[in-house]
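>>> Quick check, what structure comes out for this input:
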Amino acid sequence: MSESPSAATLAAAAEAIAAPAPPADPRMAAAMTGMGVSWRAQQMPEQMAIISANGNRTYAALNARANQVVRALRARGMGVGDSLALICTNRPEFVETWAACARAGFRLTPVNWHLTAEEAGYIVDDCEAKAVVADARLGDQARGAAEMAPRATVRLAAGGAIPGFESYDDAVGVESGEDIDDPTLGSSMLYTSGTTGRPKGVHRPAAQTAATATINLFGYADDGTDVELCTGPLYHAAPLSFSLAIPLNFGATVVLMDGWSAEETLRLVQEHKVTHMHMVPTMFHRMLALPDDVRAKYDLSSLKHILHGAAPCPVPVKQALIEWLGPIVVEYYAATEGVGSFVDSATWLSKPGTVGKPFGPDQVRIGDEDGNPLPANDIGLVYIKAPEATRFEYFKDKDKTASSFRGEYFTLGDVGYLDEDGYLFLTDRTANLIISGGVNIYPAEVDAVLLTHPAVGDAATIGIPNPEWGEEVKAVVEVKAGLTPSPELAAELIAFCRERLSSYKCPKSVDFIDALPRQDNGKIYKRVLRDRYREEAAR
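Prediction:
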């Protein structure tokens, strides 16, 4: 088992993020010009960089292909600062295009391919893409999206044909794979998930993003022996950084999953001797739900680090995972807009539920709506520090950017507190807050209790309209496979909560659902549930 991030390592990360500068180390200097893959290709050309169901790439092959993509795009009019939208599953062409944008000075926007054509088209148009690179498996979405983006005149289809698109292989294959002689660090602009409205492009300084990828937070051996399993779609900020950019910067092999399932994850860990993974709590829950005999038949001893974030993890779920796999779990608190904290297993076990101690002085603080600091253990909005030189901005939305900041700090609308030792605990998001009779109720606390009931597969607690109290607490529950919902089970769940929570926090009613509405990364779309019930109440 490797060590978790030390205080010194986290301090170095904080410094790099706050004041990024090209390091003296030639490997790091290469990363800061977008040529990190090139440096690796020189050092370990035959080392496997990418393994996937759609093909593999050595570092040499990946680097050559990235140079070819740059030249193909330049030949079609792309220049430094131009935007490229990437609508692509986890396949090698995604990585090639990402590496090309990083060295050509392009602004890359990976697009959520679970969206409808209209939703994807909004992003492709809003990011002002001049080029679209798309996976032929997503041809309908890609074609529809491109038609909504008149600037996107360069259109390349990978893995097959899309009407109105050029062949990616044909366009790229005729170009030279030699390193370009004028690398310019590119940037990325990812879009927020849109759980509280229209997705927004989040643009961060390129140097800051590149500097973050040069910090070895998670114990990579840096010798080609590590293997990263990419469990989530690369259009998300976390997999793009933690499962691709950082491991490739440290010479790891990245195994791309084409789709996630619990047992397939275990099989791939055994087959490829995976050392590192990034996951979300829903994945933990589903792996733990596998029968004991299924879990026991796979050798998972190669695992050194499991990184997780993206959504709150119920304490019992994480405790069970650590008991199974050992103290190799590292949690972070972050979003597309920035990073706040990390916590290793040993520290978390001493403070169950914490998302860690902020990794820089005053990096996180708790404040009221106006940003005024609150004392230890007082619940308020969570603010993350973002100095002027490194702060993000919402693309073409100065008002939203301004409303997110209070001086040097921004908030994502998360609610929590810092304890007397400076450890951060999250309670929920302001958008999920239930106000019943003037009292604040945080649904995540109720969800965590429900998930410990043996009949509950997953749960979402929401507020629904109540004429007397304003809102009342409702739990919407998926039961575990093989079980049948019933009024008796609903009553049992309410009683279960009453034994563990103050009565005012407990559900007044429980509804059962076959499948909770979710984002593809496992987060539950509580807004969809709330809207559904509010529409019914308004009829």
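>>> CA only for contacts and neighbour counts going forward, please
OK.
>>> If we go by neighbour counts, what in stretch 110-127 is buried?
Using 16 or more other C-alpha atoms under 10 Å as the test for burial, stretch 110-127 gives 110-113, 117-127.
>>> what comes into contact with that stretch?
Stretch 110-127 has contacts (C-alpha atoms under 8 Å, 6 or more residues apart in numbering) with 83, 85-89, 109, 138, 140-152, 189-191, 199, 201, 234-236, 395, 520.
>>> With stretch 91-104 instead?
33-35, 37, 50, 52-57, 62-63, 65-67, 69-70, 79-80, 86, 88, 107-108, 158, 182-187, 256, 258.
>>> from these, which would you call buried?
Counted by 16+ other C-alpha under 10 Å, these give 33-35, 37, 50, 56-57, 62-63, 65-67, 69-70, 79-80, 86, 88, 107-108, 158, 183-187, 256, 258 as buried.
>>> follow-up on the earlier one: in helices, which of the contacts of stretch 110-127 appear?
140-147 (DSSP state H).
>>> To compare with the earlier structure, here is another sequence to fold:
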Amino acid sequence: MREHFEAFSRQAANHVPLSPLSFLERTASVFPDRIAVIYNDRQLTWSDVQERVRRLASSLMSRGVGQGHTVSVLAANTPELFELHYAVPLAGAVLNTINIRLEAETVAYILDHSDARLIIADTAFSGVVSEAFTINGKNIPVIDIDDPDGPGGQRIGEADYSELIEEGDPAFAWRGPEDEWQALALNYTSGTSGRPKGVVYHHRGAYLMAMGTPIAWELPRHPVYLYTVPMFHCNGWCHAWTMTLMAGTIVCIRQVTGKAVFDLIDKLGITHLGGAPIVLSMLVNTPEADRKPLGGPVRIMTAGAPPPAAVLAATKALGFEVMQVYGLTETYGHVVQCLWREEWEGLSANEQAELQSWQGVGFPMTETVDVIDRETADPVPWDGETQGEIVIRSNTVMKGYYKNADATADAFSGGAFKSGDAAVRHPNGYVQIRDRLKDVIISGGENISSVEVEGVLHRHPDVALAAVVALPDEKWGEVPCAFIELKDGASTTEESLIEFCRQHMAGFKRPKKIVFTELPKTATGKIQKFVLRDDARTLSEYTS
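Below you'll find the predicted structure:
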């Protein structure tokens, strides 16, 4: 009878709120002496990390940090930022990692909007913090991170990070959240239009993301992971928690260069790393003298923008195994993967690279991923041609936007999270992004995918990076305009690239203008198309 099945209540014995904090306790207990973190000459075991995190959490609480308080952090990928992914939520607080490349005005806005109770900042960014205080009139307590391997900087805090550890209680009792829906982290979007929005993560979502990633990426126990993904971005794709779960070794790197990555792979036996497609391009374009042969398989997870097939093929030729994933800040990072299929084995390298550039299917913890017609909300046909918007339902979708009920309601209207990405769905069910909806170029009534045009341009041997945006046009309304960053030592002409495009795409899709420049990028390597759109508008005004 129904009443007998519903007679049970949740109890401490059979219901524990899910939280990634539990991974640290388990790993430190089972593998206390394994190396957890390496940063230049510094090494910490999992037992070391556990004790330091407990000390930090107790010190934060002694300074008045507690349930629901925001702790903001400006730090590079150093052990301190990794530890704070545990210490801050262990104190019951919410971790707000801030993009270290933001200007003071935006940092001032984030500190004010997030209701930051405390700031922990690398001294390299103390100038930005001080200027942000001047702008917003705040006087929030600061804790300095003085990294001896960093560029230095003025100390502006009331204490140093190392002092918090010294003052803390090593026997501080571990405790998880009372409710797995409790806020864990607050991440701000890039703010490409208007003010950045604060995306709130909960413990349950972070736990499930960390549990789902090893299955999707087929992670072995004890991976050696190079943290090339900025930990301020979607909490480093939640890999801080994932690698703890797998009892891996996390290798921190402050400045990512091709030479540094190859050196660390050779020296430490790196098995995994992640990054935007620009990281792939960086590896491909690393001078031969700075490369080292791979001693074994090195698997790369790439996301942030659809990677050109040509770049994927070139990366594979170096010996790297690349998996394309897709997600957003609002989804804790990656929730869709291009899962390799056995029937692709016999295809050519170029055909495989093209298929690998698709975004694919949902991660194991992703409930549903669909592509829908924006007018009718019906799923689009699986024909690889009909374009719609990607929508997602998952436990790894944000709680909502901090202090922005209207934006939250709009994002969730229709019962799924609306991504803002235009895509098609192929007959095998795989999703392929065509563009951000705002990046689709409408020329003479025809939709042109900037991603498609960029893919062709990346096949040119002189092109390192390409970004295509709309150029206002009196006759056609809009036409494609390509901004090109050339490889070191390469040279070509606008006429030559346009001719190259003429050979590989329909005439209406060809760029009508090409600009050679260094492309503006975010700290995570995404190309800032909003800057290029402004440049194109200016260019149109100048030439009209």
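>>> what's the TM between chain one and chain two?
Between these two chains, after superposing, the TM-score reads 0.87 (TM-score structural alignment, normalised by the length of the first structure); 507 aligned residues with a C-alpha RMSD of 2.8 Å.
>>> any idea which residue sits dead centre in the first structure?
Ala238 (3.3 Å; C-alpha atoms, centre = their mean).
>>> By how much does the helix or strand harbouring that one deviate from the second structure on average?
Assigned by DSSP states H and E, Ala238 of the first structure belongs to helix 237-240. On superposition with the second structure, the mean distance recorded for helix 237-240 of the first structure (mean C-alpha distance after the TM-score superposition for the first structure) is 3.6 Å.
>>> Give me the mean deviation of the next helix or strand after that helix from the second structure.
Per DSSP H and E, the first helix or strand lying C-terminal to helix 237-240 of the first structure is helix 246-249. Taken against the second structure, helix 246-249 of the first structure registers an average deviation of 1.1 Å after superposition, with mean C-alpha distance after the TM-score superposition for the first structure.
>>> if we can go back for a sec, can you say which of the ones in helices among the contacts of stretch 110-127 of the first structure are buried?
The neighbour-count test (16+ other C-alpha under 10 Å) marks 141-147 as buried among these.
>>> got the buried residues for stretch 405-413 of the second structure?
For stretch 405-413 of the second structure, the neighbour count (16+ other C-alpha under 10 Å) marks 408, 411-412 as buried.
>>> Actually, stretch 490-503 of the second structure.
Residues of stretch 490-503 of the second structure classed as buried by neighbour count (16+ other C-alpha under 10 Å): 494, 497-498, 500-501.
>>> closest to Gly205 of the second structure among the residues you listed?
Nearest to Gly205 of the second structure among these is Cys501, at 43.6 Å by C-alpha to C-alpha.
>>> Could you confirm the closest one falls within a helix?
Yes - under DSSP: H, G, I helix; E, B strand; the rest coil, Cys501 of the second structure sits within a helix.
>>> So what does Ala100 of the first structure match up with in the second structure?
Superposed on the second structure with TM-score structural alignment, Ala100 of the first structure falls opposite Ala87.
>>> okay, now the residue nearest to Asp421 of the second structure when sequence neighbours are not counted: neighbour count?
Counting by C-alpha to C-alpha, 6 or more residues apart in numbering, Asp421 of the second structure lies nearest to Arg436, which is 4.4 Å off, once chain neighbours are set aside. Using other C-alpha atoms under 10 Å, Arg436 of the second structure has 17 other residues around it.
>>> how about the closest residue to Thr492 of the second structure other than its chain neighbours, what does it touch?
Nearest non-adjacent residue to Thr492 of the second structure, counting by C-alpha to C-alpha, 6+ apart: Asp462, 7.1 Å away. By C-alpha under 8 Å, 6+ apart, the contact set of Asp462 of the second structure is 486-487, 490-492.
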